[in-house]
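Enquirer: coords please:
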Amino acid sequence: MDLVTVQDHPYQSAFYDSWTLVTHLMSRTERITVVPTVSSLPLRPPAVLAKAAASLDLLSGGRLELGLGAGAFWEAIEAMGGPRRSPKEAVDALTEAVEVIRAMWSGEHSVRVPGRHYALAGAHPGPTPRPDLGLWLGAYGPRTLALTGAHGDGWLPSHAFLGLDRLGDAVQRLDDAARGAGRDPASLRKIYNVAGRIGPQDRGPFDGPPARWRDDIRIALTEHGMNGIVFWPCEDHERQLQVFADELVPLVRQDLPDDRPRGTTDAPASPDGS
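Expert: Have a look, this model is predicted:
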């Protein structure tokens, strides 16, 4: 396994706070990378979020990537004191937040960023994280895909909202935006969040025996350009993760080119299965 991801839904009473959980996981591991997928921007001011990510990145020896999303479940967000935003406002706020986070990671003595939702007025960034701390965005629409391709380091879509039948078109939009910004699309991490079940009956994509999963993952990786899979088991979490690790991951690795970089193949779900 290469990667553990943790959902960020503070309004869910059964969930631990994601940043507390991420820090706990860092303290219990030595090698694996941990990613909040994705941090709920309306409930986490980007300047403070940037500082928290930079701090944990340094304290963990560079084992964090920052996942960020525009927000969802607006009634629950509003109930916790966050803003309710229209789709346009949410994307505008995400765009400003990316600028704020980049400025807070810049290492400059003082930074200013204009903005309607988020701004910096002579803030003093620090500590400065490692240069390759990534900002990975959860994106689906044309504007957020363009933002990710032009300014993000990674992409975190979920199969439940973007099926295999539509994945290729979204990747094309992402790659076109990257090329339009003078970037190499191959440099982006493209991690597919998959909620599913490994079992004897083939019920469709990511819900069937290991052979079905192997084919679905191969399609996502080799035909649609994804370079990571996160498994969120729908049930029987520990056993499902064990089957994924022991049976499925070795099969998938056989399907990949020998020169594929280590760390770009597979990823488990978070420990609570979310």
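Enquirer: CA atoms for contacts and neighbours, from now on please.
Expert: Noted.
Enquirer: Going by neighbour count, which residues in stretch 82-90 are buried?
Expert: Neighbour counts over stretch 82-90 (16 or more other Cα atoms under 10 Å) mark 84-85, 90 as buried.
Enquirer: Start from the N-terminal end of this protein and give the strands.
Expert: Ranges of strands in the chain, per DSSP state E, are 3-6, 33-36, 39-40, 66-69, 111-113, 120-123, 135-137, 154-155, 189-198, 207-208, 228-233.
Enquirer: Contacts for the fifth one next, please.
Expert: Right, strand 111-113. Strand 111-113 is contacted from outside by 99-100, 103-104, 119-125, using Cα atoms under 8 Å, 6 or more residues apart in numbering.
Enquirer: And this one, please, so the two structures can be compared:
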Amino acid sequence: MDSMGMSNHHDSRLEFGVLLPQGWIDDLKGLGFEYIKRFALTAEALGFSLWAYDHFIPYKEYRPFIGKPMLECWTLLSSIAGVTSKARIGQVVTCNSYRNPALLAKMASTLDYISNGRLEFGIGAGWYEEEYVSYGYQFPSARARIEQLDEALNIIRAMWVDEEASTFHGKYHKVINAVNYPKPVQKPHPPIMVGGSGRLLLKVAAKHADIYNCPFVDVDELTDKLRVLKEHCINIRRDYSTIVKSLLMRVIIADRHETLIDKIRVVKRSDESIDWFISRNKGSTIIGTPDDVARELQGYAAIGVRHFILHPLPIEEDLESLRLLIDACKKV
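Expert: From the prediction side, this is the model:
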């Protein structure tokens, strides 16, 4: 296992990151920012990169929203950059619709600068319609959102690498002589991770991504996604092997069966059985002992995944899941 991040994406090392507790699935449960910092420092010491979701309200299964904290992604990661020193930090993934791409390029450059070159730039087309409506954003068709993402990535990359000003005129976005200093510390720019799973999204990933991240899928489904990604690479004459394949997955891990059942009881909906929870989450949540988790991850590694972003559940004040998770990762 590689201890840290993404300095060389084109070797065979496996890389592992974890989601910070931030409130997306009611995972803070009264724990404050001091706990998040302790989580981040523990994860960093164990060798994980650190990630956050880009959402404004908790996931719809975890209602009511009122009174439940949900921390904004870029603000949270900027604060975590200031208390860590080695861990790479990224978004899984930034919703392109929520920020003007020129502003986002500036934000990313700034975060790479203040973290001394530790940014992973994760971005996707956006999907959570209720959140769009709630916060006053238009929710166009999936095709339009993906076209917007393509234009945004052209602007963002230009603003990272152009020595002078950047100009772009597109169907959705326009910048005129946009100046961006300081440039990112990483050269030529921070790794771009495109996240999502639709066929059109995979076409954008083939064009722009240093890393392609697929969320919450089983091995068979991911195999199919990667086949489509490879087809798109062939069509644009890009070397498919230059894209690092990444997986986002929730994990419930415990060293004993009894403890595992206790953890599932904390995470599941109150009206569902343990067996139904396990069945419902097959392919999106790995559940088991460190050996079980390692076997599941090995299945993904066998089809070419080299970059894993894991969301340990439930959040625990003793941080035991992080230590069990690193044991599993070392066995992959």
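Enquirer: Now mean neighbour count and distance to residue 253 of structure 1 too, for the strands of structure 1, in TSV please.
Expert: Output for the strands of structure 1, formatted as TSV (neighbours: other Cα atoms under 10 Å; distance: least, Cα to Cα, whole Å):
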stretch	mean neighbour count	distance to residue 253 of structure 1
strand 3-6	24	15
strand 33-36	24	19
strand 39-40	24	30
strand 66-69	26	25
strand 111-113	16	44
strand 120-123	14	45
strand 135-137	26	24
strand 154-155	23	21
strand 189-198	23	16
strand 207-208	18	19
strand 228-233	24	11
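Enquirer: closest one to residue 78 of structure 1 among those?
Expert: strand 39-40 (12.3 Å; Cα to Cα).
Enquirer: How about residue 220 of structure 1, nearest residue that isn't a chain neighbour?
Expert: residue 226 (5.7 Å; Cα to Cα, 6 or more residues apart in numbering).
Enquirer: check contacts around the counterpart of that neighbour in structure 2.
Expert: The alignment partner of residue 226 of structure 1 in structure 2, by TM-score structural alignment, is residue 305. Contact analysis of residue 305 of structure 2 by Cα under 8 Å, 6+ apart lists 244-247.
Enquirer: Walking through structure 2, point out its helices one by one.
Expert: Using DSSP state H, the helices assigned to structure 2 run over residues 33-46, 73-83, 101-114, 129-134, 142-161, 199-208, 219-235, 257-267, 274-280, 290-301, 320-330.
Enquirer: who touches the third one?
Expert: Surrounding helix 101-114 of structure 2, the residues in contact under the criterion Cα under 8 Å, 6+ apart are 78, 81-82, 118-119, 121, 152-153, 155-157, 159-160, 175, 178, 180-186, 190.
Enquirer: whereabouts in structure 1 does that helix align?
Expert: Counting by TM-score structural alignment, helix 101-114 of structure 2 sits on residues 46-59 of structure 1.
Enquirer: and the matching stretch, how far from structure 2 on average?
Expert: Aligned to structure 2 and superposed, stretch 46-59 of structure 1 gives a mean residue distance of 1.0 Å (mean Cα distance after the TM-score superposition for structure 1).
Enquirer: can you pull the buried residues of that stretch?
Expert: Here stretch 46-59 of structure 1 shows 46-47, 49-51, 53-58 as buried, counting by 16+ other Cα under 10 Å.
Enquirer: Taking these, tell me the two that lie furthest apart.
Expert: Most distant of these, by Cα to Cα, are 46 and 58, 18.1 Å apart.
Enquirer: picking that back up, any chance of a markdown table for the contacts of residue 305 of structure 2, columns distance to residue 196 of structure 2?
Expert: Listed next are the contacts of residue 305 of structure 2 as a markdown table, based on distance: Cα to Cα, whole Å:
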| residue | distance to residue 196 of structure 2 |
| --- | --- |
| 244 | 14 |
| 245 | 12 |
| 246 | 11 |
| 247 | 10 |
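Enquirer: Let me know which of the helices of structure 2 is the nearest to residue 53 of structure 2.
Expert: Residue 53 of structure 2 sits nearest to helix 73-83 of all the helices of structure 2, at 6.0 Å, using Cα to Cα.
Enquirer: And that closest one, what's buried?
Expert: Neighbour count says helix 73-83 of structure 2 has 73-74, 76-78, 80-81 buried, by 16+ other Cα under 10 Å.
Enquirer: With stretch 217-227 of structure 1 instead?
Expert: Buried-residue list, stretch 217-227 of structure 1, by 16+ other Cα under 10 Å: 217-218, 220-221, 224-227.
Enquirer: what's the residue closest to the geometric middle of structure 2?
Expert: For structure 2, residue 92 is the residue whose C-alpha lies nearest the centre (Cα atoms, centre = their mean; 2.1 Å).
Enquirer: For residue 233 of structure 2, see how far away it is.
Expert: 23 Å (Cα to Cα, to the nearest Å).
Enquirer: again with residue 306 of structure 2
Expert: The spacing between residue 306 of structure 2 and residue 233 of structure 2, counted by Cα to Cα, is 18 Å.
Enquirer: swap in residue 249 of structure 2?
Expert: Relative to residue 233 of structure 2, and taking Cα to Cα, residue 249 of structure 2 is found at 25 Å.
Enquirer: Could you do residue 169 of structure 2 as well?
Expert: Using Cα to Cα, residue 169 of structure 2 is found at 25 Å from residue 233 of structure 2.
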